[in-house]
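Q: build the 3D model from these lines:
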Amino acid sequence: MKRGISCLLCILILGSCTEKKSNPEETVDVVMVGGGIMSVTLANMLNELDPELSIVTYERLDAVGKESSSAWNNAGTGHSALCELNYTPELSNGTIDTHKAVEINESFEISKQFWSYLVSKGKIGPPKTFINPTPHMSFVIGDENVKYLKKRYLALQKEPLFTGMEFSDDQKQIKSWIPLVMDGRDPSQKVAATKIDIGTDVNYGSLTAELASNLLKAGKMKLELNHEVTNFKRNSDGTWKVYVKDLKNNTTKTIDAKFVFIGAGGATLPLLEKTHIPEAKGYGGFPVSGEWLVCNNPEIIAQHQAKVYGKASVGSPPMSVPHLDTRIINGKKELLFGPFAGFSSKFLKNGTWGDLPASFNFYNIRPMLEAGLDNVPLTKYLVQQVVLTPEQRLAALREYFPKAKMEDWDLKVAGQRVQVIKIDETTQGGILQFGTEVVTASDGSVAALLGASPGASTSVSIMLKVIEKCYKTKLETPQWQAKIKEMIPSYGQKLSDNIALANQIRKNDSEKLGIVWKEIYKDTIQQQKGH
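A: Predicted coordinates for the structure are as follows:
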């Protein structure tokens, strides 16, 4: 009798397990953790490559693109290294290293190709809702900085993708470009600027919403808002059981996924640790917050039309490079200055104060402590920024806008960034890394994105790396190769090495996106490289 009952229980248990596994709502091809620009970009790319993939995105807030991708939380420059001086450091021998600048410029060109492809298919747009032409400028003060900017300009003249950049150390010329920056300035002050008209302003919050809407309208993605992924467990068949909490109902459910992408901004690190994949060991994070001065005077806003970047203070993170920034946010022209850096132990703007201490573990405590000891200037800089008075912020603004008045500006909290801390393969010590890093499981079943700037601007090239690592076999098929080259015509080539292709692609993208382009002249570039 007991044996019969046991058998009956086994049948019932096995039957219920089989039923759960066969439920199509419980197993999907792809789970995206976080509804930011990275996740929705990858979701759109995968859908173009294989429309049959089932995709579910979980976002802890009540809409997509509200954390790091939000226009108020993101620098929105359309980072292409046209004006960001930290991407062109001066080496000890006095030369300018342009390697990083060219790499980032190439990456932004890849992003524009994918966006113009989607616009041409009527899947996102109109483009002015997320991208607008805005000149990119660098501006420096003092003899040494003027010499540096001139050397940077001459070095970039040898790079095809930077064609069209102008340089001037004449105050009258610079005033014609950026009157706010020069009006009221000491005529004897040594200044210099570069200007290039092919720059853009990008609203990544709007773009994120457009990309998500494209998939939702087509029924190609399920979006669960107010849902937070809390844990992962590896299934015996190599898939992942993803634990998801409904924040409104305070209930938890699970879903099985063949592939998981963790693109949750500052929340990525603790979630990556919960996968327990070997590749996640040793990573840590250092949070940096920020604030903007936002102009409230329409007359002043109307007088400035450029993104003007200066030089960062010694020891400061790249996200803190000062800039007087024209922005288009929700169709309205804005003017921002900053950001002023600060410190918060939160990993997200909507995070908790316990995020940083909770991220420490056996594998990353050493690199995190060593990185802290090696970056004392950064700590000092952040402390100084935290205690800035309104008058000190105004003084910083007046270096870029001499006639600025306090009543014309409001202080607004910007986004939260988590800089990557990792183990140095050479010294086995801890290093603080500025930029982004993709971490993937050896079998390609999990990928996670850590880091910050240039981030969103290079989202498409970063997601290409994810696809190359996690869908390697499929990417090698003729079908996927043909499709990816339709989406990104320069795929597999360097535009900086193929001027004819660069001109063709830039012209096409500019027409589709409504932005400025400058033809690259082969003979001119060859002559400059000869010198």
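Q: only C-alpha atoms for contact and neighbour calcs from this point on.
A: Fine.
Q: which secondary structure state does residue 243 sit in?
A: strand (DSSP: H, G, I helix; E, B strand; the rest coil).
Q: return the residues in contact with the closest residue to it other than its chain neighbours.
A: Distances taken as Cα to Cα, 6 or more residues apart in numbering put residue 254 closest to residue 243, at 4.6 Å, once the chain neighbours are dropped. Listed by Cα atoms under 8 Å, 6 or more residues apart in numbering, the contact partners of residue 254 are 26, 241-244.
Q: try it again at 10 Å.
A: 26-27, 229, 231-233, 240-245 (Cα atoms under 10 Å, 6 or more residues apart in numbering).
Q: and for residue 308?
A: Per Cα under 10 Å, 6+ apart, neighbours of residue 308: 83-84, 135-140, 178, 181, 193-195, 322-326, 337, 400.
Q: got it, and residue 300?
A: Counted by Cα under 10 Å, 6+ apart, residue 300 has contacts 180, 334-335, 404, 408.
Q: by neighbours, which of those wins?
A: Among those, residue 335 has the most neighbours (other Cα atoms under 10 Å), with 25 neighbours.
Q: so it belongs to a helix, correct?
A: No. Counting by three-state DSSP, residue 335 falls outside a helix, being strand.
Q: that one reaches residue 324, doesn't it?
A: Yes. Using Cα atoms under 10 Å, residue 335 makes contact with residue 324 at a distance of 7.1 Å.
Q: common neighbours of the two, please.
A: Joint contacts of residue 335 and residue 324 (Cα under 10 Å, 6+ apart) are 293-294, 304-307.
Q: restricted to strands, list those.
A: Using DSSP state E, 293-294, 307 are the members of the shared contacts of residue 335 and residue 324 that sit in strands.
Q: just give me the closest of those residues to residue 347.
A: Nearest to residue 347 among these: residue 293, at 22.4 Å, using Cα to Cα.
Q: give me the distance between the closest residue to that closest one other than its chain neighbours and residue 318.
A: Once flanking residues are discounted, residue 293 sits nearest to residue 411: 4.7 Å by Cα to Cα, 6+ apart. Look at residue 411 and residue 318: by Cα to Cα, to the nearest Å, they are 20 Å apart.
Q: also this sequence, please, to line up against the first:
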Amino acid sequence: MSNRQTKSDVILIGAGIMSATLGTLLKELAPDWEIKVFEKLASAGEESSNEWNNAGTGHAALCELNYTSEKPDGSVDISKAVKINEQFQVSMQFWSYLVSSNLIRNPQDFIMPLPHMSLVMGEKNVAFLKNRFEALSNNPLFHGMEYSADPATLEKWIPLIMKGRTSNEPIAATKIDTGTDVNFGALTRLLLDYLQTKKVNIEYKQSVDDIKRTSDGLWELKVRNVESGSVERHTAKFVFIGGGGGSLHLLQKSGIPEGKAIGGFPVSGLFMACNNQEVIEQHHAKVYGKAPVGAPPMSVPHLDTRYIDNKKTLLFGPFAGFSPKFLKTGSIFDLVTSVKPHNLVTMLAAGAKNVSLTKYLIQQVMLSKEQRMADLRGFVPDAKSEDWDLVVAGQRVQVIKDTNEGGKGTLQFGTEVITAADGSIAALLGASPGASTAVQVMLEVMQKCFPQHIKEWEPKLKEMIPSYGVSLVQNPELIKEIHALTARALDLNGEPQPVV
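A: Sure thing, here's the model as predicted:
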């Protein structure tokens, strides 16, 4: 065991997109601060941020139907969609600043323009989509969205999906060409490469096993080398826990009262990946459908063009699965050991409330490949089994907590930040829209944890994010400026790729 101890201004736990984003923001705002990153795995962005472990969708609510809900009178509530779109615009502005400042060289290494589409079938769903389109298209954030229920138009938009379709069931889609495919794994690695040039110490194969408050108000981390087993102690004024599914255990070990009565429920994802390049070239969009009744929002089916390792690929899914692990590389005891006296009632209440979800997950786990192919054929009627392989995606830990609206044991499907009252430690929990809104989420972390610095940082924040402190939806002209700026900086002005 080593007795080495070090002291830093900031320690970031986990080398994923959240830590990478927070580290980059802080290094731009406070270049003299000493920042350390500890990652259990051998390289960056290997869990939730990895390109094979998420959908790669730049979540801006352009196509995700679960971000808009139908009211009893048939109208559509777009408030969540507007909020998520505004948050994604913040990410786009920050990425544009990084590229324009030559901190990241080639935007096509991590972001590509790609149409986003919503697709529905059945008379009731078509009526909902039309109402959704009318509500969104009146909002300047969603300028350029098109709607069609004409099969001939849909054949031009989505030839692979329309080919061989024999059903007379009504079908409709919306399309907007300003969507994006984002490789969050690549972006994470680019940001951490930049941080290393700024003397940020990033240590891999280092597991943070414990975290506690010292008598002088600092946080002390017990860090173990996963290869040698040697242990070191590191202290910091501020700690960010960005360890994906592993964050909950570390939050519990911190002992802060804000982390009490919070639990987690792991859900794994699987995709079908196309191995036939001829099929892949017939599709060029992210096409989202509606989740089956009883399915969690993360199980919304979608057929996605992806760019991974500079190669065009095609994925369909996700199919839900269950594993008690909180990370793909985690332990089968993760779920059991996360249950504590302070969250036991909350967890039990969640179990009682989510019997239908449990049943759904069991059904999903039991699916054969042919049953998954049957789901795929709802999107691609003539899909052949030999053209598709099953790929295991990432683990997501859905937050369980007590809420005023849902009562005890309410399952949350968004992204949650838990912060100590004094702002000395923060933890990120939850899932979608996650990575797409990383910049906005990390800005909120800084506002809560470094309120004494925000005023002095404001000029730089506005340089990096021109809309900082402004509501975009109330400033249509600024939206136009931001769209033009980000499209130019991130090289997103190209015409949609023609289908071969």
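Q: TM between them?
A: The TM-score (TM-score structural alignment, normalised by the length of the second structure) is 0.97; 493 aligned residues with a Cα RMSD of 1.3 Å.
Q: quick one: the strands in the stretch 301-450 of the second structure?
A: 302-308, 311-321, 388-403, 407-411, 415-419, 425-430 (DSSP state E, counting those that start in this stretch).
Q: same list (those strands) but as CSV, adding distance to residue 76 of the second structure.
A: Conversion of the strands of the stretch 301-450 of the second structure to CSV gives the following (distance: least, Cα to Cα, whole Å):
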stretch, distance to residue 76 of the second structure
strand 302-308, 21
strand 311-321, 25
strand 388-403, 24
strand 407-411, 23
strand 415-419, 23
strand 425-430, 26
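Q: residue 81 of the second structure is nearest to which of those?
A: strand 415-419 (14.6 Å).
Q: where does the closest one end up in the first structure?
A: The alignment of strand 415-419 of the second structure onto the first structure (TM-score structural alignment) covers residues 436-440.
Q: average offset of the matching stretch relative to the second structure?
A: Mean deviation of stretch 436-440 of the first structure relative to the second structure after superposition (mean Cα distance after the TM-score superposition for the first structure): 0.5 Å.
Q: which of the shared contacts of residue 335 and residue 324 of the first structure has the most neighbours?
A: Neighbour-wise, these (other Cα under 10 Å) top out at residue 307, 27 neighbours.
Q: I'd say that residue and residue 198 touch.
A: No. Assessed by Cα under 10 Å, residue 307 of the first structure is found out of contact with residue 198, at 11.7 Å.
Q: ok so, going back, would you list the shared contacts of residue 335 and residue 324 of the first structure in a markdown table and tack on distance to residue 359 of the first structure?
A: Shown next, in a markdown table, are those (distance: Cα to Cα, whole Å):
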| residue | distance to residue 359 of the first structure |
| --- | --- |
| 293 | 31 |
| 294 | 33 |
| 304 | 42 |
| 305 | 42 |
| 306 | 39 |
| 307 | 36 |
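Q: now do the contacts for the residue most central in space within the first structure.
A: By Cα atoms, centre = their mean, the first structure has its centre lying nearest to residue 455, at 1.8 Å. Neighbour list for residue 455 of the first structure: 37-38, 68-69, 74, 78-79, 435-437, 449, 462 [criterion: Cα under 10 Å, 6+ apart].
Q: tell me the one among these nearest to residue 153 of the first structure.
A: residue 79 (17.3 Å).
Q: so the closest one, which state does it fall into?
A: Once three-state DSSP is applied, residue 79 of the first structure turns out coil.
Q: burial measure for residue 253 of the first structure, as a count.
A: For residue 253 of the first structure, using other Cα under 10 Å, the count is 12.
Q: residue contacts, it?
A: 26, 229, 241-246.
Q: next, format the residues you listed as TSV and append neighbour count.
A: Shown next, in TSV, are those (neighbours: other Cα atoms under 10 Å):
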residue	neighbour count
26	14
229	23
241	20
242	20
243	16
244	21
245	19
246	17
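Q: out of those, the closest to residue 514 of the first structure would be?
A: Looking across these and measuring by Cα to Cα, the closest to residue 514 of the first structure is residue 229, at 38.2 Å.
Q: the closest one pairs with which position in the second structure?
A: Aligned partner of residue 229 of the first structure by TM-score structural alignment: residue 208.
Q: so that match sits in a strand?
A: Yes. Counting by three-state DSSP, residue 208 of the second structure is located in a strand.
Q: that one is in contact with residue 39, isn't it?
A: Yes. If you go by Cα under 10 Å, residue 208 of the second structure and residue 39 touch, sitting 8.2 Å apart.
Q: what about residue 461 of the first structure, distance to residue 20 of the first structure?
A: 38 Å.
Q: near the aligned partner of residue 391 of the second structure in the first structure, how many other residues are there?
A: The pairwise alignment with the first structure assigns residue 391 of the second structure to residue 412, based on TM-score structural alignment. The tally of other residues near residue 412 of the first structure (other Cα under 10 Å) stands at 15.
Q: let me see the contact set for residue 412 of the first structure.
A: Taking Cα under 10 Å, 6+ apart as the definition, contacts of residue 412 of the first structure comprise 72-73, 290-294, 336, 339.
Q: check contacts around residue 55 of the first structure.
A: Contacts of residue 55 of the first structure by Cα under 10 Å, 6+ apart are 28-32, 43-44, 46-47, 215, 219-223, 257, 259-260.
Q: and residue 386 of the second structure, by the same measure?
A: 274-276.
Q: for PyMOL, what selects the buried ones among those residues?
A: In PyMOL, this line selects whichever of the contacts of residue 386 of the second structure come out buried by 16 or more other Cα atoms under 10 Å:
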select buried, resi 274
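Q: inside strands: which ones of the contacts of residue 55 of the first structure?
A: Among the contacts of residue 55 of the first structure, the members that lie in strands (by DSSP E) are 28-32, 222-223, 257, 259-260.
Q: can you tell me which of the residues you listed lies nearest to residue 353 of the first structure?
A: residue 32 (25.1 Å).
Q: just the element for the spatially closest residue to the closest one that is not a sequence neighbour, please.
A: In this structure, residue 32 of the first structure finds its nearest non-sequential neighbour in residue 57, 4.5 Å apart by Cα to Cα, 6+ apart. Using DSSP states H and E, residue 57 of the first structure maps to strand 55-59.
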